[in-house]
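K.L.:
Provide a 3D model corresponding to the input given below.
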Amino acid sequence: MTAPVRVLVCDDQALIRTGFATIIDAQPDLEIVGECGDGRAAVDLARRLDPDVVVMDVRMPVLDGIGATRLLAGAGVPDPVKVLVVTTFNLDEYVYEALRAGASGFLLKDAPPAQLLQGIRTVASGAALLAPEVTRQLVGRFAARIRPAEEIAQTQLAPRELEVLRLIAEGLSNSEIAAALVISQETVKTYVSRILTKLDLRDRVQAVVYAYRRGLVT
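P.N.:
Next comes the predicted model:
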C-alpha cells in the first residue's frame, strides 16, 4: 500500500489548527505528523519531521507564514518542502507574497473540508494548486502595484506559449484553455511544459507570479 501523505499544520489559532488536524488525520491516505503555532516552529518541525506537505497560515507570531515558506520552499533551498498556504480574503496581498516565496498553492480558510483535503493531495502529488475563482482577485488586485515597471519586458516564449501563459495567469484550467484556443488538452499540457522549462519555473503557481510581475496580464 502507498504510504500516507505526511502533513504538518501550522496556524496560530488553536481551534483552526486542531480542526484542520482532525479533518486531515481522519483520512486513510493522510497523516498528521505535527502541529505548531508560528512560522519558526514550522521551519524547525519541518526540517526535523520531513513532512510531505505543510499547511501554512500567513499571519503568525515570531515568523510569519511568508518568511517560513521562503525558508522551506524558496529559491535555492535544498530539498524544498511543499507548502499549501491557507488565508482569508483580507490577507490577499500576503498570499501573493507567499506564492513568490515558493508556496505550491493556496486555499481560503473557509473552503469546504473536502477542498482542503484535495488541495493537500494535489500539492503532495507535485502539482500546483490555484483556486480559479480567486486567482484574479488575489493576484490581479495587487500585481500592478507590486511589479516594478522595469520588469515589464518581452519573454523568450513563442506567441502561442505566451497566449497560454496569459490564460494560466487568469486562472483557467487546461480544459478551459483548450476550449478557448480550440486545441486539445494534450496540446495544452505540452505548451505548459514548454513554458515552465523555458522560464525555469517549478509549477503553474510560479507561472502566474511570473506573468503578473512582467505585465503580461492586466
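
K.L.:
contacts and neighbour counts: CA atoms only from here.
P.N.:
Will do.

K.L.:
so for the strand or helix carrying Ala178, what gets flagged as buried?
P.N.:
Using DSSP states H and E, the element containing Ala178 is helix 174-181. If you call a residue buried by 16 or more other Cα atoms under 10 Å, then helix 174-181 has these buried ones: 174, 177-178.

K.L.:
now the most centrally placed residue in the chain. Nearest residue, chain neighbours left out?
P.N.:
Note on the chain: the residue nearest the mean C-alpha position is Gly105, at 1.5 Å, using Cα atoms, centre = their mean. Counting by Cα to Cα, 6 or more residues apart in numbering, the nearest residue to Gly105 once its immediate chain neighbours are dropped is Leu129, at 4.4 Å.

K.L.:
swap in Ile195?
P.N.:
Counting by Cα to Cα, 6+ apart, the residue nearest Ile195 is Glu161, at 6.5 Å.

K.L.:
next SSE downstream of the strand or helix carrying Ile24?
P.N.:
Here Ile24, judged by DSSP H and E, is contained in helix 14-25. Counting by DSSP H and E, the next helix or strand C-terminal to helix 14-25 is strand 30-36.

K.L.:
which other helices and strands contact that following strand?
P.N.:
Under the contact definition 3 or more Cα pairs under 8 Å, 6 or more residues apart in numbering; DSSP states H and E, strand 30-36 sits against strand 5-10, helix 14-25, helix 39-49.

K.L.:
do you know which of the ones you listed lies nearest Ala124?
P.N.:
Minimum separation from Ala124 across the helices and strands packed on strand 30-36 (Cα to Cα) falls at strand 5-10, 7.0 Å.

K.L.:
please give me the structure for this one as well, since I'd like to look at both together:
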Amino acid sequence: MPRYEAGACRVAIIDEQPITRAGMERVLADEPGFTVGTSVSSVEEIDMLDGAGAYGVAVVAISSRDVRSCVDIVTSVSAVAYPVVTSTWDSEDLLWGAIRAGARGCVTRSCDQREMVMALRIAATGALYVSPDLIGHLHERLGAARRPESEATVGLAPREVETVRWIGLGLTQRQIATRMGLSEATVNTYAKRIRSKLKVNNKAELTRAAIGLGLLSDDRGARHDYAA
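P.N.:
Below is the predicted model of the structure:
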C-alpha cells in the first residue's frame, strides 16, 4: 500500500556517518511530500514499538560486505518502513540479499540527489527501484536462476520468464518495460500471455504459480532462512 497518499511521508534515516545523515536531512528538507521522522546511526535506535507503517520509507546505509548482516538489517527496517538501501554493492549477492529481505530501493553511494528522491518516491508506493548501474547484477542473477526444465514444461519463452521474475520482484509494467527495453504495451501482452499459459487470473496467483514451478524464489521465507 502507498505510504504517502495524504500528508508528508515520514522518513527514517539510518547511517552511522553523521555528516551523511545531515546531508540527507537537508535534501529532504527541500523536497515536498517528505518529512524526516528520525535520523539515527543504527537500526537499534529506532523505536520498533511504532510498528509497521510508522514511517513511509527508510534510507539505510549498508557498509558491511557481509550478506547475512545486510539481510538482518534490511529485515529489521522493513518491520517499520519500506527500506531504500545505499551501498557500494561489492557483490551481486549483497544486492540480491537486500531485495529478498524486503528492500524497495537499491541505490549506489554515488547516486545524485534526483535519483535518491526518485527512489524514495517509488519505494513509498510499494514498488521497487534499482539504480541503472545495478541492473546488470540483477540480470545475471535472474539468468543464473533459470530452470530450463520448468520453462519447457509451461512453455514460457525466455522473455516471458524474465517478465515473470520482474513481476515477482514487484515492478510495475512501466518499470519492466524500461528495464527490458520494450514498450509498455508489449509487456502487457507478455503478462496476458503468461497468465494464460499458467492458468492464473491475477498477479498474486501468477507469483504463486511461478514459485511452484521454480521460476521464482519464495521470498516469504527468505527473511528467515536466507543463505549466502
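
K.L.:
picking up where we left off before, and the residue nearest to the centre of the first structure? What does it align with in the second structure?
P.N.:
Under the alignment (TM-score structural alignment), Gly105 of the first structure pairs with Gly105 of the second structure.

K.L.:
contacting residues around its match?
P.N.:
Neighbouring residues of Gly105 of the second structure by Cα atoms under 8 Å, 6 or more residues apart in numbering: 83-85, 119-120, 122-123, 128-130.

K.L.:
mind redoing it with 6 Å?
P.N.:
Residues near Gly105 of the second structure by Cα atoms under 6 Å, 6 or more residues apart in numbering: 84-85, 119, 123, 128-130.

K.L.:
flag every buried residue along stretch 16-27 of the second structure.
P.N.:
16, 21, 24-25.

K.L.:
before we move on, what about stretch 157-171 of the first structure?
P.N.:
For stretch 157-171 of the first structure, burial by neighbour count (16+ other Cα under 10 Å) applies to 161-162, 164-171.

K.L.:
show me the contact partners of it.
P.N.:
132, 135, 191, 208.

K.L.:
any chance of the residues you listed in TSV, with neighbour count too?
P.N.:
Formatted as TSV, those follow (neighbours: other Cα atoms under 10 Å):
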residue	neighbour count
Pro132	14
Thr135	20
Tyr191	19
Val208	26
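
K.L.:
quick one, longest helix in the first structure?
P.N.:
helix 185-199 (DSSP state H).

K.L.:
and Gly34 of the first structure, what's its match in the second structure?
P.N.:
In the second structure, Gly34 of the first structure lands on Thr38 (TM-score structural alignment).

K.L.:
before we move on, what about Asn174 of the first structure?
P.N.:
In the second structure, Asn174 of the first structure lands on Ile176 (TM-score structural alignment).

K.L.:
its match: what's its closest spatial neighbour, skipping adjacent residues?
P.N.:
Trp166 (6.5 Å).

K.L.:
any idea how far the residue with the largest distance to the centre of the second structure is from Glu205 of the second structure?
P.N.:
Within the second structure, Thr153 marks the point farthest from the mean C-alpha position, 29.0 Å out by Cα atoms, centre = their mean. To Glu205 of the second structure, Thr153 of the second structure is 18 Å away according to Cα to Cα, to the nearest Å.

K.L.:
swap in Asp50 of the second structure?
P.N.:
On the measure of Cα to Cα, Asp50 of the second structure and Glu205 of the second structure end up 32 Å apart.

K.L.:
try Ala177 of the second structure
P.N.:
Counting by Cα to Cα - Ala177 of the second structure and Glu205 of the second structure are separated by 21 Å.

K.L.:
returning to that earlier point: from Val54 of the first structure, how far off is the residue nearest to Ile195 of the first structure?
P.N.:
Glu161 of the first structure is 32 Å from Val54 of the first structure, by Cα to Cα.

K.L.:
what do you get for Pro28 of the first structure?
P.N.:
The value you get for Pro28 of the first structure to Val54 of the first structure, if Cα to Cα is used, is 18 Å.

K.L.:
give me the more crowded residue out of these two.
P.N.:
Val54 (31 against 10; other Cα atoms under 10 Å).

K.L.:
which position in the second structure pairs with the more buried one?
P.N.:
For Val54 of the first structure, the residue aligned by TM-score structural alignment is Ala58.

K.L.:
assign that match to helix, strand or coil.
P.N.:
Three-state assignment for Ala58 of the second structure (DSSP: H, G, I helix; E, B strand; the rest coil): strand.

K.L.:
quick revisit: average offset between the helix holding Ala178 of the first structure and the second structure?
P.N.:
When the second structure is overlaid, helix 174-181 of the first structure sits 5.5 Å from its aligned residues on average, using mean Cα distance after the TM-score superposition for the first structure.

K.L.:
got a list of contacts for that helix?
P.N.:
Under Cα under 6 Å, 6+ apart, the answer for helix 174-181 of the first structure is 184-185.

K.L.:
that's a helix at Asp12 of the first structure, yeah?
P.N.:
No: using three-state DSSP, the assignment for Asp12 of the first structure is coil, not a helix.

K.L.:
trace it over to the second structure, please.
P.N.:
Checking TM-score structural alignment: Asp12 of the first structure goes with Glu16.

K.L.:
now do its match against Ala54 of the second structure, distance only.
P.N.:
21 Å.

K.L.:
where's the residue nearest to Gly105 of the first structure relative to Met60 of the first structure, distance?
P.N.:
22 Å.

K.L.:
neighbour count: those two, which is higher?
P.N.:
Comparing Leu129 of the first structure with Met60 by other Cα under 10 Å, the one with more neighbours is Leu129, at 22 against 18.

K.L.:
distance check, the more buried one against Thr22 of the first structure.
P.N.:
22 Å.

K.L.:
Gln137 of the first structure too?
P.N.:
30 Å.
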